[in-house]
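Q: generate coordinates for the sequence data below:
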Amino acid sequence: MTDQQARELLKSSPQKAHRLIFDEYYNYVYTIVFNRLRSYASREDIDACVSDVFSDVFLHYSTDNGYSGDIKGFIAAIARNRSVDMFRKLRVRSVNTVPVDGEEALQLPSADKVDELAEKAETCHALLDAVKSLGEPDSYIIMQKYYYGRKSADIADKVGLKPEAVRKRLSRAMDKLKKILTDIGEGR
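A: I've put the predicted structure just below:
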């Protein structure tokens, strides 16, 4: 189903358009959500997230909105965003809780957990500083590729390079980053 076909069907029969969009893109959305949440969420949470994606699609995709791109891209963006939201929600919910009379109460982390969290935060800051030290456009390319999950072609459009050049720069930047992190690790 193309974007134009979806918009035309949406004008004549919104319910039928929603059904066709759901039928055509359910597996696509489920794959995106599952791949982002599989190691962190239950099946019920993944199903709830997929439902939220289609709810957003049906609420925000209309014949008169300013969006003029491909419907598949629109759906993928919503699926990625909803997956991130669900991940954050689950992460907050999973912070050391214990049941109290059928309810969950927040438990203060132990000293070991605080040390572990502090070490993780320090490692994240060191990694981010190392990535920033690479300079532009290398740091931008690494962030877009590994933090946002963007493809080389998408990054290439943003930095004004060819996708092959982006991949080559990424490879070289990763080698530099590995050396920087090795030097940091030896300095400790």
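
Q: CA atoms for contacts and neighbours, from now on please.
A: Will do.

Q: neighbours around Ile142, how many?
A: 25 (other Cα atoms under 10 Å).

Q: oh, I was asking about Tyr26
A: 15.

Q: helices of this structure, start to end?
A: Here the chain has its helices, by DSSP state H, at 3-12, 14-37, 43-60, 71-93, 111-133, 138-142, 152-159, 163-187.

Q: go through the ones you listed and name the closest to Glu104.
A: helix 71-93 (9.3 Å; Cα to Cα).

Q: quick check: buried residues in the closest one?
A: Neighbour counts using 16 or more other Cα atoms under 10 Å place 71-72, 74-80, 82-84, 86-87, 90 of helix 71-93 among the buried residues.

Q: most packed of the helices of the chain?
A: Among the helices of the chain, judged by mean count of other Cα atoms under 10 Å, the one packed with the most neighbours on average is helix 138-142 (a mean of 22).

Q: so which other helices or strands are in contact with that one?
A: With contacts defined as 3 or more Cα pairs under 8 Å, 6 or more residues apart in numbering; DSSP states H and E, the packing partners of helix 138-142 are helix 111-133, helix 163-187.

Q: list the contacts of the longest one.
A: The contact list for helix 163-187, computed with Cα atoms under 8 Å, 6 or more residues apart in numbering, reads 127, 130-131, 134, 138-139, 141-142, 152-153, 155-156.

Q: ditto for the shortest one
A: Contacts made with helix 111-133 from outside it, assessed by Cα under 8 Å, 6+ apart, are listed as 139, 142, 177, 180-181.

Q: now do that helix against helix 163-187, angle only.
A: 130 degrees (axes from the mean of the first three to the mean of the last three Cα atoms, to 10 degrees).

Q: next up, for comparison:
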Amino acid sequence: MQDQDLLELLRRTPEPAISTLMERYGGLVYAVVRRKLPEGVFCAADVEGCVADTFSEFYLDLDRYAPEKGSIRSWLCVIARNNALDLVRRRYREANILPLDERMMAENKESLLEGDWEERELRGRTLTAVKELGEPDREILLRKFYLGESSKEIAARLGLTAVNVDTRTHRAIGKLRKKLKEWGESM
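A: Next comes the predicted model:
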């Protein structure tokens, strides 16, 4: 069954079409979600819920799907990845913990292998420089730029003022620039 046939079936008789969709792409969507949700933090129910949400979102937003931009397969993968990342962000915010332990830092470095060498090198050095900042600057930058938290949210979590968070962010970025520039000259 082609994508166009599946779309028509989804519009006419959704129940059997969703079953077909899940049979065809369930394993792929599960793999995408599982890859994004760290095993020690998320259980099988979290993964299954995220997979179900992906198919549900695909069906509910069927009008947003544009076949000329990509296949159903690719659209489902994008939805699955975004849902999984949203779940990760939500979980870490609720638990008030930072997801960048040593294992995740290593995973992020491995995923950089897909980019070009210079970008990998810069990201690796940036991660190293951020780790060397010390607390609370390290946590402020990671919460602000990795988790997307506002200065006000970070201030509340760390017992600082929003102005202090902004000042520390500005200074920490300056330190990072200086460190990266030093490393660039020594290369």
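
Q: hang on, the earlier thing: of the helices and strands packed on helix 138-142 of the first structure, which is nearest Tyr61 of the first structure?
A: With Cα to Cα as the criterion, Tyr61 of the first structure lies closest to helix 163-187 of those, at 30.8 Å.

Q: between helix 152-159 and the closest one, find me the angle.
A: With the same axes, to 10 degrees defining the directions, helix 163-187 of the first structure sits at 90 degrees from helix 152-159.

Q: chain center to helix 163-187 of the first structure: distance?
A: Centroid separation between helix 163-187 of the first structure and its chain, computed with Cα atoms, centre = their mean, to the nearest Å, is 23 Å.

Q: before we move on, back to that, can I get the helices and strands packed on helix 138-142 of the first structure in a markdown table including distance to Val50 of the first structure?
A: Shown next, in a markdown table, are these (distance: least, Cα to Cα, whole Å):
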| stretch | distance to Val50 of the first structure |
| --- | --- |
| helix 111-133 | 30 |
| helix 163-187 | 31 |
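
Q: and Ser13 of the first structure, which of those is closest to it?
A: Closest approach to Ser13 of the first structure among those is made by helix 163-187 (41.0 Å; Cα to Cα).

Q: which residues does the residue most central in space within the second structure contact?
A: Nearest to the geometric centre of the second structure sits Leu85, at 3.8 Å (Cα atoms, centre = their mean). Residues in contact with Leu85 of the second structure, defined by Cα under 8 Å, 6+ apart, are 36-37.

Q: give me that answer again for 7 Å
A: Leu85 of the second structure sits next to Lys36 when contact means Cα atoms under 7 Å, 6 or more residues apart in numbering.

Q: how near is the aligned partner of it in the first structure to Tyr40 of the first structure?
A: Using TM-score structural alignment, the partner of Leu85 of the second structure in the first structure is Val84. Remark: distance between Val84 of the first structure and Tyr40 of the first structure (Cα to Cα, to the nearest Å) = 11 Å.

Q: got any residues that touch both of those two?
A: Going by Cα under 7 Å, 6+ apart, no residue sits against Val84 of the first structure while also sitting against Tyr40.

Q: for Val100 of the first structure, which of the helices of the first structure is the nearest?
A: Here helix 71-93 is closest among those (Cα to Cα), at 14.8 Å.

Q: that closest one vs the second structure, mean deviation?
A: Comparison of helix 71-93 of the first structure with the second structure after fitting gives an average deviation of 0.8 Å (mean Cα distance after the TM-score superposition for the first structure).

Q: off-centre distance for that helix?
A: 6 Å.

Q: hmm, who's touching stretch 25-36 of the second structure?
A: Under Cα under 7 Å, 6+ apart, the answer for stretch 25-36 of the second structure is 47, 51, 73, 76-77, 80-81, 84-85.

Q: repeat that for stretch 56-76 of the second structure.
A: Under the criterion Cα under 7 Å, 6+ apart, residues 3, 25, 29, 54 lie in contact with stretch 56-76 of the second structure.

Q: and the end-to-end length of it?
A: First-to-last residue span, stretch 56-76 of the second structure, Cα to Cα: 10 Å.
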